[in-house]
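Engineer: Quick one, structure for this:
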Amino acid sequence: MQTTDATGWETAVLDGGPADGVRMRVVDRPRVIQVTYPCEVEAATAGLHAEAVYVYRRDHRVTSQPLRYGYDVASP
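Structural biologist: Prediction:
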């Protein structure tokens, strides 16, 4: 069963958390995908920004496309 296309890209889907259902293409089956979301900063400080970080870990039981990445509630 072929799992990659000619360029090496594979389809992956995120399960759970704030990015539930997001589909993307990945190369080399990364173990972790980090999703960031911008946060508003109350004090307008030049160059300052904040982002919420969400971590998704690859489900190694899934060996064909789409690869599955589950939300890690304990990270970071």
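
Engineer: Please count neighbours and contacts with C-alpha atoms only from this point.
Structural biologist: Noted.

Engineer: Correct me if wrong: Glu10 contacts Val26.
Structural biologist: Yes - assessed by CA atoms under 8 Å, Glu10 is found in contact with Val26 at 5.3 Å.

Engineer: next up, for comparison:
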Amino acid sequence: MNTDDATGWEAAVLDGGPADGLRMRVADRPGVLQVTYPCPLDTPSGGVQVGALYVYRRDPGIHSEPLRYGFDRASP
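Structural biologist: The predicted model follows:
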């Protein structure tokens, strides 16, 4: 496992879905990442926020950087 200095962070990239190609650093190789996008509201919200949730799952076959996370179409 290649890490960014001694911090344990690794490069990762998202494949497919609305965040395709997004690159980031992750710690401890999480199995799932959540991506959220804010949804604009048409009425006064009183402080409420709405976000669309997308799930990406780590490809277990990738063992070197960048780690790859594929879009999970079946997740809520």
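
Engineer: what's the TM-score for these two chains?
Structural biologist: For these two chains in superposition, a TM-score of 0.93 is obtained (TM-score structural alignment, normalised by the length of the first structure); 75 aligned residues with a CA RMSD of 0.9 Å.

Engineer: ok, back up a step: and Glu10 and Val26 of the first structure? Which one has more around it.
Structural biologist: Per other CA atoms under 10 Å, whichever of Glu10 of the first structure and Val26 has more neighbours is Glu10, with 19 against 16.

Engineer: For that one, list the residues it contacts.
Structural biologist: Thr3, Thr4, Arg25, Val26, Val27, Arg29, Gln65, Pro66, Leu67 (CA atoms under 8 Å, 6 or more residues apart in numbering).

Engineer: how big's the offset between the host helix or strand of it and the second structure?
Structural biologist: Using DSSP states H and E, Glu10 of the first structure maps to strand 9-15. When the second structure is overlaid, strand 9-15 of the first structure sits 0.2 Å from its aligned residues on average, using mean CA distance after the TM-score superposition for the first structure.

Engineer: quick one: that strand to chain centroid distance?
Structural biologist: Between the centre of strand 9-15 of the first structure and the centre of its chain there are 8 Å (CA atoms, centre = their mean, to the nearest Å).

Engineer: related to what we said a few turns ago, report the set of residues contacting both of Glu10 and Val26 of the first structure.
Structural biologist: Counting by CA under 8 Å, 6+ apart, Glu10 of the first structure and Val26 have no common neighbour.
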